[in-house]
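>>> here's my sequence, what's the structure:
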Amino acid sequence: MHYVTSGQGPVVILIHGLFGDLDNLKALAKALEDSFTVVRVDILNHGASPSVANMDYRSLADSMAKLIQQLPGSQAILVGHSMGGKIAMATALCYPELVSKLVIADIAPVAYESRHDKVFSALESMPLAEIKDRRQALAHMKNWGIDDGTAQFLLKSLTRAAQGFSWKMNLTGLKASYANIIDWPTFSHSYQGPCLFVRGGDSDYVSAEHRQAIITQFPTVKAKTIEGTGHWLHAQKPTIFNRIVKDFITNN
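Have a look, this model is predicted:
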């Protein structure tokens, strides 16, 4: 798994969401690196990490555990957004001895309905060999009904190739794994360490109906809502988000 490290102190691993890469939580890394060793990872099938045919939360937890064991110290603090939050939760549930604290951004430990079909279609139909610049790529995404903010985020994974462009992410592997990504496995234990859930006030990813699933699996949980933000809360109100995360991992 590809990763970059900055700062010094207790280890904090930042885990991005679906279609992202290690730069997604870069602002948070900068806010933490004066007090922590910050590790930003590219999840498998994303960024510069290896491509795999299929992935699920137990195998991703295994990969994260191996990474933690390679880093200084015996434990790490995990901070994950969306799919990255599910990876962080799965790692804490499978390897609680390796996870000292947990921060989950706008995702719950539950199965979700499919909501990315249009995104996959837009990405897969991109004429990579023919487009000349990002402006054309953006127009293609908008023609598929992808809003500007989401399109700009997705196009961060577009990179110039010998002819045209290519995707940094492994779309084939992600599509094959999508049923696992929106699902959630059953775990036999709860995680007893300090845990914070941060949700966007306008997001539908974490709702009242998820409360019992969260408390059952993470009984020490604390919760914060950032009003006026959706699922991309860390990008919409980064100063508030970064402060909430730093306060929690420093003082709990």
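>>> only C-alpha atoms for contact and neighbour calcs from this point on.
Fine.
>>> which residues of the stretch 51-200 of the chain fall in helices?
Shown for the stretch 51-200 of the chain, the helices assigned by DSSP state H, counting those that start in this stretch span residues 57-70, 83-94, 117-124, 134-143, 148-154, 171-182.
>>> could these go into a markdown table alongside mean neighbour count and distance to K26?
Compiled in a markdown table, these are given as follows (neighbours: other C-alpha atoms under 10 Å; distance: least, C-alpha to C-alpha, whole Å):
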| stretch | mean neighbour count | distance to K26 |
| --- | --- | --- |
| helix 57-70 | 18 | 19 |
| helix 83-94 | 26 | 14 |
| helix 117-124 | 15 | 24 |
| helix 134-143 | 16 | 22 |
| helix 148-154 | 15 | 14 |
| helix 171-182 | 17 | 23 |
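>>> indicate which one of those is closest to I249.
I249 lies closest to helix 83-94 among the helices of the stretch 51-200 of the chain, at 14.5 Å (C-alpha to C-alpha).
>>> in a helix, A213, correct?
Yes: assigned with DSSP: H, G, I helix; E, B strand; the rest coil, A213 falls within a helix.
>>> structure for this one too, so we can compare:
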Amino acid sequence: MTDPVRLSARTLGDSGPRVVFVHGLFGQGRNWTTIARQLAEDGHRVTLLDLPNHGHSPWTEQVDYLDMAGLVAAELTALGEPVTLVGHSMGGKVAMHVALRSPELLRALVVVDIAPVEYPETGGRSDDPDEEASPFAAFIAAMKAIDLDALATREEADAALRPAVPSTMVRSFLLQSLVRDGVGAGGGWRWRLNLDTLGRDLARLRGFPEPPAGAHYDGPVLWIAGANSHYVLDPDRPRMAELFPLVRLVRVKNAGHWVHSEQPEVFVETVRRFLQQVET
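Coordinates of the predicted model:
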């Protein structure tokens, strides 16, 4: 019998209410470390999960929201008490499905810059005619194009990604998943990302599987969006309110899709205030 898949997890803090973070596409739990430390200092136990095909978690044969939600739900069950679940982008969609299918596992939900909708492959999320197409396929192609056997330094990888990934912040984010095993001539580079499977199933990740008939999550929900992002638009609000009746939307100025990296102080303070409300 095959052993069940367990996600890689790391917890900061020894006591207090539990908060669990789920990263987005190409990310890993460690992306949340700075924020997690601040919340742990506030008296929380903060768990950082690596989703399948990312970080230190196992690779799977397909990338599917319901599969990922089931694996996250299993980890939350093992914690033994309700948590505040925070998810960004792809992780936000996973978190929403956990809330809709296993609401007893959550005290509250934080959804970061994503909506329960299907996203188009090319633009179309704003009135801006110059809006760029979704860059994720180009990111995967650029990462796969790097000859890891010939790669000498991380700086070379950064330079190779620059044409497809002009943002220094995003390149640094992607390169966190490029690791070297060993040192010297015998040390080889590899991606902790399952790029082949992620690339093949990218269209599936743009969608949002239909929740069970009549499903809704009645707990408190904080919806954080970057004011400059096209991932959360006004037409998305009715569907969000239908699934999450107690949702409250906060738009963060001078931030795009990676709102927690672009405006970390505002993001942390917003989450702190929400936690104070739901934990009293």
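>>> what's the TM-score once they're superposed?
Superposed pair, TM-score by TM-score structural alignment, normalised by the length of the first structure: 0.96. Supporting alignment: 251 aligned residues with a C-alpha RMSD of 1.3 Å.
>>> on that earlier part again, which stretch among the helices of the stretch 51-200 of the first structure comes nearest N242 of the first structure?
N242 of the first structure sits nearest to helix 83-94 of all these, at 15.6 Å, using C-alpha to C-alpha.
>>> over in the second structure, find the residue span that closest one aligns onto.
Helix 83-94 of the first structure corresponds to residues 90-101 of the second structure when matched by TM-score structural alignment.
>>> how big's the offset between that stretch and the first structure?
Here the mean offset of stretch 90-101 of the second structure against the first structure after fitting is 0.6 Å, by mean C-alpha distance after the TM-score superposition for the first structure.
>>> ok so, going back, tabulate the helices of the stretch 51-200 of the first structure (TSV), appending distance to P194 of the first structure.
Shown next, in TSV, are the helices of the stretch 51-200 of the first structure (distance: least, C-alpha to C-alpha, whole Å):
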stretch	distance to P194 of the first structure
helix 57-70	18
helix 83-94	11
helix 117-124	35
helix 134-143	40
helix 148-154	31
helix 171-182	25
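>>> out of those helices, which comes closest to V221 of the first structure?
helix 83-94 (12.0 Å).
>>> give me the helices and strands touching that closest one, please.
When contacts are defined as 3 or more C-alpha pairs under 8 Å, 6 or more residues apart in numbering; DSSP states H and E, helix 83-94 of the first structure packs onto strand 11-15, helix 57-70, strand 76-81, strand 99-105.
>>> next, the angle from that helix to helix 171-182.
Using axes from the mean of the first three to the mean of the last three C-alpha atoms, to 10 degrees, the inter-axis angle of helix 83-94 of the first structure relative to helix 171-182 is 60 degrees.
>>> gap between Y3 of the first structure and T216 of the first structure?
Applying C-alpha to C-alpha, to the nearest Å, the value for Y3 of the first structure to T216 of the first structure is 32 Å.
>>> these two: which has the busier surroundings?
Here Y3 of the first structure and T216 are compared on neighbour count by other C-alpha atoms under 10 Å; more neighbours surround Y3, at 17 against 14.
>>> and that one, what's its match in the second structure?
Match for Y3 of the first structure (TM-score structural alignment): A9.
>>> its match is in contact with L49, isn't it?
Yes: contact between A9 of the second structure and L49 holds when scored by C-alpha atoms under 8 Å: they sit 4.6 Å apart.
>>> find the residues that touch each one of these two.
G29 (C-alpha atoms under 8 Å, 6 or more residues apart in numbering).
>>> got the end-to-end distance for stretch 45-60 of the first structure?
Across stretch 45-60 of the first structure, first to last residue, C-alpha to C-alpha, it's 11 Å.
>>> and it, which stretch of the second structure?
Under TM-score structural alignment, the match for stretch 45-60 of the first structure is residues 53-68.
>>> mind listing what's buried in the matching stretch?
Buried residues in stretch 53-68 of the second structure, counted by 16 or more other C-alpha atoms under 10 Å: 53-59, 62-66, 68.
>>> again, but for stretch 187-196 of the first structure
For stretch 187-196 of the first structure, burial by neighbour count (16+ other C-alpha under 10 Å) applies to S190, Y191, Q192, G193, P194, C195, L196.
>>> residues in contact with it?
Residues contacting stretch 187-196 of the first structure (C-alpha under 8 Å, 6+ apart): 92-94, 96, 99-104, 216-224, 248, 252.
>>> in ChimeraX, select just the buried ones from these.
Of the contacts of stretch 187-196 of the first structure, the buried ones go into a single ChimeraX selection, burial set by 16+ other C-alpha under 10 Å:
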select :92,93,94,96,99,100,101,102,103,104,217,218,219,221,248
